[in-house]
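Asker: I would like the atomic coordinates for the input below:
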Amino acid sequence: MENYIFGQMPRKYQRKTEKGKWTAEQLRNAITEISNGCSIRSAGKEHGIPESTIRKKLKLSEEERYQPMCLGGVVTFTMRQEQELADHVIKLAKMFHGLNPIQLRKLAYQYAEANNVCHKFNKERKLAGKDWYYNFMERHPNITLRKPEATSVNRIKAFNQESVKLFFSNLELVYDKYKFTPDNIFNVDETGITVVQKPVKCLAPKGLKQLGYKTSAEREKNVTVICCCNAIGRYIAPMFIFPRKRMTDLLSKNGPSGALFSCSLSGWSNENLCMDWLQHFSQSVKPTVMSPVLVILDNHSSHISLSIYEFCKSTGIVLLTLPPHTSHRMQPLDLTFFGPLKSAYNQECDLFLRSHERITTYDLAEIFNKAFIKVGTMEKAISGFRSAGIYPFQPDKFTLEDFAPASQFQPVNDENTLTDITNKNLSSKPNDACVVSNTESQQPSTSNTSESAFQQTSKMQNLVTESLASIISEQASKSKSDRNSPSETTNRLKGKHVTAETLSPIPCTSSTSKYQRKNKQKSIILTATPNKDELEEAEKKKQARQKEVDRRNSDSEVESIDSVSMLCDDDECDDYPDVDENQCLVCGELPTKSESWYRCTVCSNWAHALCTGYDSPENYICDHCD
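Answerer: Coordinates of the predicted model:
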């Protein structure tokens, strides 16, 4: 009795007999032989299945026949029902709305109640038991409990079929025009390092309430590192950008061989530093107009200027930008290099602190160099280009299933517009979608549910039958809380099969923000001739701002910040940028008279209103914080 707790079977029960150990495949083979004329007893002996078991199975339906024997109790859900739950769990995880164990147990209880399934779940807490959860996870090894990575809404929305298709179209154009070989295809990207490393897991005594680890400071500014590699695994010496006014040779001590060291007030890249890196890149690769190279980079505004355009055209560098906010799926360095690089850098910081009191900015180059040498392998670079579909060229690398999460944020129809509901997928808000969704024969949806998830606007997977159209119309005028109630759904659909997606619908969120970017950025070929006119116009505006700054400085009349139109998301904000020290986050220029400035709500730094692309300072987040 010591293995039993409150009359329940132990979670790790060890079987003592071989009873019921046959598989569904053995049963299927036995039934096939019986249909060919073999006796039930002979087929049972040959495949190790009792005769009585075969006779019972032959009386069952095709759906229930091949379920494994349940020794010691009755299963709650059928194989089809449990597979539906498993498919829905996987689908929600891919849509960035994964369930935690408590939510899954709650969904299982609601699913059993809605479909009148006999169960022994806790009716007071309205949860399935822990034993059911652990057994469910054991029966579905393709599902595991993982810690998700925080992904911003902008990244989810930006990775859509239209943007990715445009990028691969541009990539195909430059491939066809210049016939690039893999050694001439490069990717460049920025990452940040700091003297405050992220501690790795370490051994400690059980029961310890708090476990600390030595770091150099509480908080520190980032140092930007620009890395570059090509499709055959060649790495260009990185460029370091330190957050300071003046450069010193001590910062480059024991750094990577051939690396470039520079500085800026913010520690981020700007147009001038981007030009410095391009010259550094040109000296290392030595491209020519007759033998050009392709550089794939993000579309940050610091990479776009007339001087950069003219330099690249004269030296044979073709610049192709990625779609905005898609680097987590399409940037080769992000896919396979920066993650291991950060881990190796943190480990090197831990080793350094064992023999030193603290890490300073003068030690960063040396520590980074050790991590860079360990991680900068050919395999990682080649794998990154392959994973992004850039080389070898794979325009169909990403499927419709990969673009499904972006459909959550498409514009949705009005609540009261519910016409032709039987012939269309649900394209209204999630509350309207909380209705049963049936297949042709009112059977539960299976794992093949991704085919219809990418139609026009935020659609559910299954079609709504004619018998439920009137119910949807009636519920459209009710309050939101009534429609979301699982009990209300159960009462309305009594006698109908309620799918897991009905009880836990995939959110279909419309964009509610009033302040959107004026011109949505997209993938472009920066060095293409049509872009020259836009760059020249931008250069004229920049020179006009610079003339205003020069005039004010020459007259020695630096006006107070109140005379400069600075806009903040808080009307009472009195923390304005210093005219002499602060620069625009995007273009790097100083404030001038009668210019509107927006302040980032995260890092509190400033940028020209025209440079941000936002219509209002409210909810403005700069590209560095996004």
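
Asker: hey, let's count contacts and neighbours off CA atoms from now on
Answerer: Noted.

Asker: what residues sit buried inside the longest helix along the chain?
Answerer: The single longest helix within the chain, with elements called by DSSP state H, is helix 532-554. Using 16 or more other Cα atoms under 10 Å as the test for burial, helix 532-554 gives 532, 535, 545-546, 549.

Asker: tabulate those residues (a markdown table), appending distance to residue 113.
Answerer: Shown next, in a markdown table, are the buried residues of helix 532-554 (distance: Cα to Cα, whole Å):
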| residue | distance to residue 113 |
| --- | --- |
| 532 | 64 |
| 535 | 63 |
| 545 | 67 |
| 546 | 70 |
| 549 | 71 |
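
Asker: would you do the same for the sequence below? I want to compare the two.
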Amino acid sequence: MVVVHRVASYTTPKLVFNEEQEEALVEYIIRCCHLYYGLSITELKKLAYEFARKLNIVYPANWDTDHMAGKSWYYGFMLRHKNLSLRSPEQTSLNRIKSFCQENVDQFFDNYSAILETHKFEPHQIWNMDETGFPTVPTKFGKIIAVKGVKRVGQAASAERGTLVSMALAVNAVGGFVPPFFVFPRKNMQSYFMDSASPNADATCNESGWMQQNEFVKYIRHFLKYVNSSRQKPILLLLDNHTSHLSIEAIDLALENGIIMLTFPPHCSHKMQPLDVSVYGPLKGYYSTECKNWQTANAGKALDIRHIPGLVCAALDQALTPANIKSGFIKTGICPLKRNAFTESDFVQASLSGQISDVAPIENALNEEERRRIFPMGAACQTFSKSTKPSTSATTPTTMSRSSSMASVLSEIGPVQPAMPQKRSNRGRKPMKSTVLTSIENIAKLKEKRQKCEDAKKKKEGSTQKRKRSYQIEPAKKRTQPTRAAASKKESSSSSDEDVDFCMICMENLPAKLTKNNSIECNKCQRPFHLKCVNMSLS
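Answerer: Below you'll find the predicted structure:
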């Protein structure tokens, strides 16, 4: 008798979507990620369930129970597409997303190229300066070893909410840097704040703890100690256009010492500023580690603002390497100059914002279902399709129509749906652009603006003082009851032909001077009478 052993077969499991449909899903996921609205695992599984129902294809029965795809499908999908991975996103504000556009970037590089053609700066003469904050309670800690199965694992912190100390730092394109400059949130500067800092670091203080115009003037003086610039040997300083940098005193000081200041476009520093791109990210991680090590070595002691400079300087020794600094200048296209450092895919969200605003005139003529379909994903789809690998097979019109129809289906059922366009408001500060702060035109504008502010302030103070004088209330005079002698004296000073009063009993005139010997007052009406008329005599 022959015994036949069953051999397990390694056949490919049956897929829910075919290759073309899964490719459309991948393109939609990448598109949403580039639009800063990436999908989570749950959102992807729900999208797969709705996509399968829309295409009327067979899917497992348990999908209807949970109204989403199962875990096995998700893991298989991620294994089949190695170009996708689960990442932790960074929060990016809408102002940053919309402001980073081709127009703003081109304007910055136009100003930057014009300066380079005029002054021929070397890499060691190109500097970048920026501020960042360090709290006494870091927001992120690394993982620790704990008992398995415990739901909550705690970590000691100095307070519920930390106090923030800001730091200004400047680096150049060859990897050099200027010692840090700290701003403490205190009214008066204390010497022990900098006991743990590096010897060349400097500091100041104000109530907010952030850089303001007065503190920026102090920082420029600190910066000049280490750069050795002059009118004969100028340098270029790149920085953002925060209002603290628009100080006329600081700009005049920079001009006297040969510093040319160029600002980045507003809300674009996360992409275009070398310090934000390659230095501050590792620095914050090293700072959190230093804080954790300090807390471990000083158990039961609270971390104070006087400890921050020492911890920051220790983190700077690890993060502020020449390789990190130079990679930031290279990636942003500043040194060496590379105008096409940013591709079309980097400006997708800004371009889509413009297209959405163009839909506003026709939105009232459409119903709600048609409005949901107004999402210019087609342009983004073409943009991202350029970056994908070219297909070896020939693309037929039928294939293109099917892929476009699937893309439209995903745009309709997908979780990313645009809000209705809003009217632009004229309130607030006018949008700024990349500007050469040390140019004659910009200085004239700043002086004119400051003069207007001073005039408006004086006018407001004058109107306030005038209003106070007009509404000033005189203090009320104390009302007193006049005595009988004062009343009789007042009455005697009147005309002599008129008597003061007459007696109501005998109807004869009362004497001009009333005394207790010749008159008496009624207790009710307070009128005087003759003493003899009321048949009373003095006791």
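
Asker: elements contacting the very next helix or strand once past the longest helix of structure 1?
Answerer: Using DSSP states H and E, the helix or strand that follows helix 532-554 of structure 1 in sequence is strand 597-599. For strand 597-599 of structure 1, the elements it packs on are strand 606-608, helix 609-612, judged by 3 or more Cα pairs under 8 Å, 6 or more residues apart in numbering; DSSP states H and E.

Asker: which part of structure 2 matches the last one?
Answerer: Right, helix 609-612 of structure 1. Per TM-score structural alignment, helix 609-612 of structure 1 has no counterpart in structure 2.

Asker: same check, this time on stretch 318-328 of structure 1
Answerer: So stretch 318-328 of structure 1 sits over residues 260-270 in structure 2, by TM-score structural alignment.

Asker: hmm, back to that, check the offset of the longest helix of structure 1 from the chain's centre.
Answerer: Centroid separation for helix 532-554 of structure 1 versus its chain: 38 Å, with Cα atoms, centre = their mean, to the nearest Å.

Asker: name the element the residue nearest the centre of structure 1 belongs to?
Answerer: Per Cα atoms, centre = their mean, the C-alpha nearest to the average position across structure 1 is that of residue 151, at 4.7 Å. Counting by DSSP H and E, no helix or strand carries residue 151 of structure 1.

Asker: picking up where we left off before, can you pull the buried residues of the match of stretch 318-328 of structure 1?
Answerer: Those would be 260-269, for stretch 260-270 of structure 2 by 16+ other Cα under 10 Å.

Asker: stretch 75-90 of structure 1 too?
Answerer: Buried-residue list, stretch 75-90 of structure 1, by 16+ other Cα under 10 Å: 76-77, 80-90.

Asker: picking up where we left off before, what helices or strands is the longest helix of structure 1 leaning on?
Answerer: Taking 3+ Cα pairs under 8 Å, 6+ apart as the contact cut, helix 532-554 of structure 1 packs with helix 306-315.

Asker: which other helices and strands contact the helix it packs on?
Answerer: In terms of contacts (3+ Cα pairs under 8 Å, 6+ apart), helix 306-315 of structure 1 is packed against helix 532-554.

Asker: what angle separates the helix it packs on from helix 306-315?
Answerer: Interaxial angle, helix 532-554 of structure 1 versus helix 306-315 (axes from the mean of the first three to the mean of the last three Cα atoms, to 10 degrees): 130 degrees.

Asker: which residue packs closest to the residue mapped onto residue 188 of structure 1 from structure 2, ignoring adjacent ones?
Answerer: Aligned counterpart of residue 188 of structure 1 in structure 2: residue 129 (TM-score structural alignment). Nearest residue to residue 129 of structure 2 in three dimensions, chain neighbours excluded: residue 170, at 4.1 Å (Cα to Cα, 6 or more residues apart in numbering).

Asker: which parts of the helix or strand harbouring the match of residue 188 of structure 1 are buried?
Answerer: Take DSSP H and E as the rule and residue 129 of structure 2 turns out to sit in strand 126-135. By neighbour count on 16+ other Cα under 10 Å, the buried set for strand 126-135 of structure 2 is 126-132, 134-135.

Asker: can you list the residues that contact it?
Answerer: By Cα atoms under 8 Å, 6 or more residues apart in numbering, the residues outside strand 126-135 of structure 2 that reach it are 162-173, 211, 235-240, 273-275, 280, 308.

Asker: now do stretch 139-153 of structure 2
Answerer: 288-289, 292.

Asker: that older thread, which two among the buried residues of stretch 260-270 of structure 2 are spaced furthest apart?
Answerer: Farthest-apart pair in these is 260 and 267; separation 21.3 Å (Cα to Cα).

Asker: quick check: closest non-adjacent residue to the alignment partner in structure 2 of residue 391 of structure 1.
Answerer: Matched to structure 2 by TM-score structural alignment, residue 391 of structure 1 sits across from residue 335. Nearest non-adjacent residue to residue 335 of structure 2, counting by Cα to Cα, 6+ apart: residue 329, 5.3 Å away.

Asker: please apply the same query to residue 47 of structure 2.
Answerer: residue 414 (6.2 Å).

Asker: quick check, that neighbour in contact with residue 46.
Answerer: No - using Cα atoms under 8 Å, residue 414 of structure 2 is not in contact with residue 46; the gap is 9.0 Å.

Asker: picking that back up, got a list of what the match of residue 391 of structure 1 touches?
Answerer: By Cα under 8 Å, 6+ apart, the neighbours of residue 335 of structure 2 are 123, 173, 329.

Asker: that one: what secondary structure?
Answerer: At residue 335 of structure 2, secondary structure determined by DSSP: H, G, I helix; E, B strand; the rest coil is coil.

Asker: now do it against residue 116 of structure 2, distance only.
Answerer: In this structure, residue 335 of structure 2 and residue 116 of structure 2 are 11 Å apart, going by Cα to Cα, to the nearest Å.

Asker: cool, residue 451 of structure 2 as well?
Answerer: 33 Å.

Asker: mean offset of whatever helix or strand residue 319 of structure 1 lives in relative to structure 2 (after superposition)
Answerer: Using DSSP H and E, residue 319 of structure 1 sits within strand 317-321. Compared with structure 2 after the fit, strand 317-321 of structure 1 shows a mean deviation of 0.5 Å (mean Cα distance after the TM-score superposition for structure 1).
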